[in-house]
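> Below: sequence and its predicted model.
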Amino acid sequence: MKITAAVARQAHQDFSIEQVELDEPKDHEVLVRIEGVGLCHTDLVARDRLIPIPLPAVLGHEGAGVVEKIGKAVTKVAVGDHVLMSFNSCGECPRCKEHLPPYCTQFPQLNYVGARPDGSSTLKQNDQAVSGYFFGQSSFASHALANERNIVKVAQDLPIEILGPLGCGLQTGAGGVMRSLACPQGSTIAIFGGGPVGLAAVMGAVIQQCATIILVEPMASRRELALELGAHHVIDPAQGNITEHIRNILPQGVDFAFESSGRGEVVEAALASLGSHGLLGLVGVPPSVETTLNVNLVSLITFGHRIHGIIEGDSDLDTFLPELIQHYQAGKFPFDKLIKKYALSEINQAIQDQAQGRCIKAVLIPEHAHH
């Protein structure tokens, strides 16, 4: 079928709105009419070739919408259901069997290749293949094909157009604190970076009832929002040594640190702020593939520090996403405060606004969804 999509044609260049041809759903696939899709840093990382998906490509991996068609083997959803989409996983490997699909051994092949695992293309333009199937969806478009494994059915009375970011950025931040680090009640945490992931981590820390929640973030507006969301302290990294600031608040250091910027020097400051047996969770995408870390082995071994690379907040979609939605309905996960809506055709403006801090989380609304 003919669909409208935002196409990435060249690294570091604007997306263009174009018509492309979307394949019919195969056995376990679901055709979703997109009502809203989050704009995530990972989409730009893919456009700019840090994730080597071939261009031209339709990216987008925080989609939500309405099921329009299902493959003949699909049992999880029916036509007309409201769904949110997330990452794809195989369901068969040891990690998937442990309910840890973000660590699926097939993760790169199922999410970053630009085609189905069998090599067939989901998107074409004038008989030329266009990379699709990004995170098993490619939802910067009016419609997307997903698998039943990477969609979750949601209640129809929820604001479907803003739910998409739960499928990546928000579950990464909240799940990072609630599941990967599993911060116990009364523990202390420093969160580095106050974008959507860092602010979702703040909300997750509030849900976990952490006793001290510190956010390190350069933008004043984001520090203010963090306090509103329940952070106890905010630190502007421009105001001197971050680690000293944290140790002024907690002389013993923090039990947990959560790093969402991906910058080496910030990761090192996070490590230095840990207390004894402290655990550092890393979710930030580094600026380049060559980014390395200077770790002082003596302090690591002396204090028993631990470092945990986190993917998608350890979320197993079918239980964790409904849990986050329940918290949202109860007023305990007010992620809607982070969101600003744009038309899909305004994607380049949204990218600029997000980069300059004019909005925290952009959600793109395809034209057909403007009610």
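Sure thing, it's come through.
> contacts and neighbour counts: CA atoms only from here.
Fine.
> all strands for the stretch 251-371 of the chain, in order.
Assigned by DSSP state E, counting those that start in this stretch, the strands in the stretch 251-371 of the chain fall at 254-259, 274-282, 306-309, 339-343, 361-365.
> how far does stretch 88-106 stretch from start to finish?
9 Å (C-alpha to C-alpha, to the nearest Å).
> now stretch 85-105
Start-to-end, stretch 85-105 (C-alpha to C-alpha) is 20 Å.
> which residues are contacting it?
With contacts defined as C-alpha atoms under 8 Å, 6 or more residues apart in numbering, stretch 85-105 is touched by 61-64, 106-107, 110-111, 135-137, 146-147, 149-152, 164, 167-168, 311-312, 314-317.
> swap in stretch 60-67?
With contact meaning C-alpha under 8 Å, 6+ apart, stretch 60-67 is reached by 30-40, 43, 77-87, 134-141, 160-168.
> picking that back up, can you tell which of the strands of the stretch 251-371 of the chain is closest to Arg47?
For the strands of the stretch 251-371 of the chain, the distance to Arg47 is smallest for strand 361-365, at 16.9 Å, taking C-alpha to C-alpha.
> So for Lys69, which of the strands of the stretch 251-371 of the chain sits nearest?
Distance to Lys69, taken as C-alpha to C-alpha, is lowest for strand 361-365 among those, at 20.4 Å.
> Counting neighbours, which bits of that closest one end up buried?
If you call a residue buried by 16 or more other C-alpha atoms under 10 Å, then strand 361-365 has these buried ones: 361-365.
> Over to stretch 239-251?
Buried, per 16+ other C-alpha under 10 Å, within stretch 239-251: 242-243, 245-247, 250.
> Closest to Ile51 out of these?
The closest of these to Ile51 turns out to be Ile242 (C-alpha to C-alpha; 30.8 Å).
> putting a second one here so we can go through both:
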Amino acid sequence: MSTTEYTDITAAVTREKGSDFVLEQAKIRAPKADEVLVKVVATGMCHTDMIVRDQDYPVPLPLVLGHEGAGIVEKVGPLVKDIAVGDHVVLSYGYCSKCSSCHSGHEAYCKEFYPRNFGGSDMEGNNAIQDADGNPLNDHFFAQSSFATYALSLESNTIKVSKDAPIELLGPLGCGIQTGAGAVINSLKVRPGTSFVTFGAGAVGLSAVLAAQVAGATTIIAVDVVPSRLELAKELGATHVINSKEEDVVEKVRDITGGGALFALESTGIPDVLRQGIDSLGTLGTIGVVGAPALGTDAGFDINDLLLGGKSIQGIVEGDSTTKIFIPQLVELYLQGRFAFDKLVKYYDFEDINQAAKDSAEGTTLKPIIRIADQV
């Protein structure tokens, strides 16, 4: 007879490809070993949640998604050392802590990244969540599955943050916001006085604009097709904006920068936009690629343009962030008024999660945050 302790939860469950989220009563087991049980206050909604819901990335269903959780620690496993009950935390991606990538400070390129974040279970194939009938639900999405009132994470991907910051705001730092900001600061290493262009002015692209300003770039260009996003980009620090429906993007970027940008970021996942980005680079320019299309998507470029221009194309996961260092740094920048990512978000109640998904897909909301529980 099982003696496992469970906590009753409400979870948003995805049962079929492309279907609406359904709020269901479920239960989650108590933390073991180095696990942490977190009462989720709010969770950001990310493009990756949508592409998994739609099975562009194949993760087993039925599934509890959510990977930008923020909340308050409820219980800890016996091997947890540095996280305590009552701590305010942000949940980020899972990694093994043992492979060469993890040991070199590049946990986002962990050799077990895919199974730990997209496997639908823990590394032993077990689930922590059961539905009302006692059937297992696929979970451990990004080592958290935070579209629920409680989430089970690991100490390694549970990041303690200052209680001075509003916990309901901080969840997107765990993925989307740190991806854009980290791409600029950690991966591309944008330098003072340089030029930077973001292709896509969604939450990731505009986080990159904020970070480019922090990094000291003096020419910051945002490219998009939505006028309201371009206006917000200017408010957040873009020195120039380009509506790609109305202007030749490559020609305009080259004109603004005097020959091409030194740094660029592609966050749309559209191959033709990536090609524009590569063509917009100047000599020795680098473009980071964070936009995630369906698996197997191909893109093209002019090989001689790449070769003769000394250009670089860099794939970037999670902003190449060491989360326990970078996320608190972003929180501190926010508290200092230097990283206003709160201007990107809109809040939704848990029962309105499908409206949040719709608004996100239509582009009317840059970064939905789902309020799940009151802060206590």
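Yep, it's here. Everything numeric in this text was worked out from a predicted model, so none of it was measured.
> Give me the TM-score for this pair.
Overlay of the two chains. TM-score (TM-score structural alignment, normalised by the length of structure 1): 0.98; 369 aligned residues with a C-alpha RMSD of 1.1 Å.
> would you list the buried residues of stretch 239-251 of structure 1 in TSV and tack on secondary structure?
Shown next, in TSV, are the buried residues of stretch 239-251 of structure 1 (DSSP: H, G, I helix; E, B strand; the rest coil):
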residue	secondary structure
Ile242	helix
Thr243	helix
His245	helix
Ile246	helix
Arg247	helix
Leu250	coil
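> Which stretches in the stretch 51-200 of structure 2 count as helices?
100-103, 113-118, 176-182 (DSSP state H, counting those that start in this stretch).
> on average, how far is the second one from the matching bit in structure 1?
For helix 113-118 of structure 2, the mean distance from the matching residues in structure 1 following superposition reads 0.7 Å, by mean C-alpha distance after the TM-score superposition for structure 1.
> if we can go back for a sec, pick the most buried one from the helices of the stretch 51-200 of structure 2.
helix 176-182 (a mean of 29; mean count of other C-alpha atoms under 10 Å).
> That one corresponds to what range in structure 1?
Mapped onto structure 1 using TM-score structural alignment, helix 176-182 of structure 2 covers residues 169-175.
> Gly357 of structure 1 -> structure 2?
By TM-score structural alignment, Gly357 of structure 1 lines up with Gly363.
> Can you give me the neighbour number for that match?
Taking other C-alpha atoms under 10 Å as the criterion, the count of residues near Gly363 of structure 2 is 13.
> and what of Thr4 of structure 1?
Thr4 of structure 1 has 20 neighbours, counted by other C-alpha under 10 Å.
> and it, helix, strand or coil?
Secondary structure state of Thr4 of structure 1, per three-state DSSP, is strand.
> what's the answer for Gly36 of structure 1, then?
Under the three-state scheme (three-state DSSP), Gly36 of structure 1 adopts strand.
> Show the contacting residues for it.
Contacts for Gly36 of structure 1 were tallied using C-alpha under 8 Å, 6+ apart; they are 63-65, 160-164, 363-366, 369.
> Tell me the residue in structure 2 aligned with it.
Matched to structure 2 by TM-score structural alignment, Gly36 of structure 1 sits across from Ala42.
> gap between the closest residue to its match other than its chain neighbours and Leu330 of structure 2?
In space, Ala42 of structure 2 comes closest to Arg371 once its chain neighbours are excluded; the distance is 4.4 Å by C-alpha to C-alpha, 6 or more residues apart in numbering. Note on Arg371 of structure 2: its distance to Leu330 of structure 2, by C-alpha to C-alpha, is 21 Å.
> any idea what Val283 of structure 1 aligns with in structure 2?
Checking TM-score structural alignment: Val283 of structure 1 goes with Val290.
> same check, this time on Cys104 of structure 1
Match for Cys104 of structure 1 (TM-score structural alignment): Cys110.
> number of nearby residues for its match?
Neighbours of Cys110 of structure 2 under the rule other C-alpha under 10 Å: 20.
> what does Ala73 of structure 1 give?
By other C-alpha under 10 Å, 11 other residues sit near Ala73 of structure 1.
> residues touching the aligned partner of it in structure 2, list them.
In structure 2, the residue matched to Ala73 of structure 1 (TM-score structural alignment) is Leu79. Taking C-alpha under 8 Å, 6+ apart, we find Leu79 of structure 2 in contact with 33-35.
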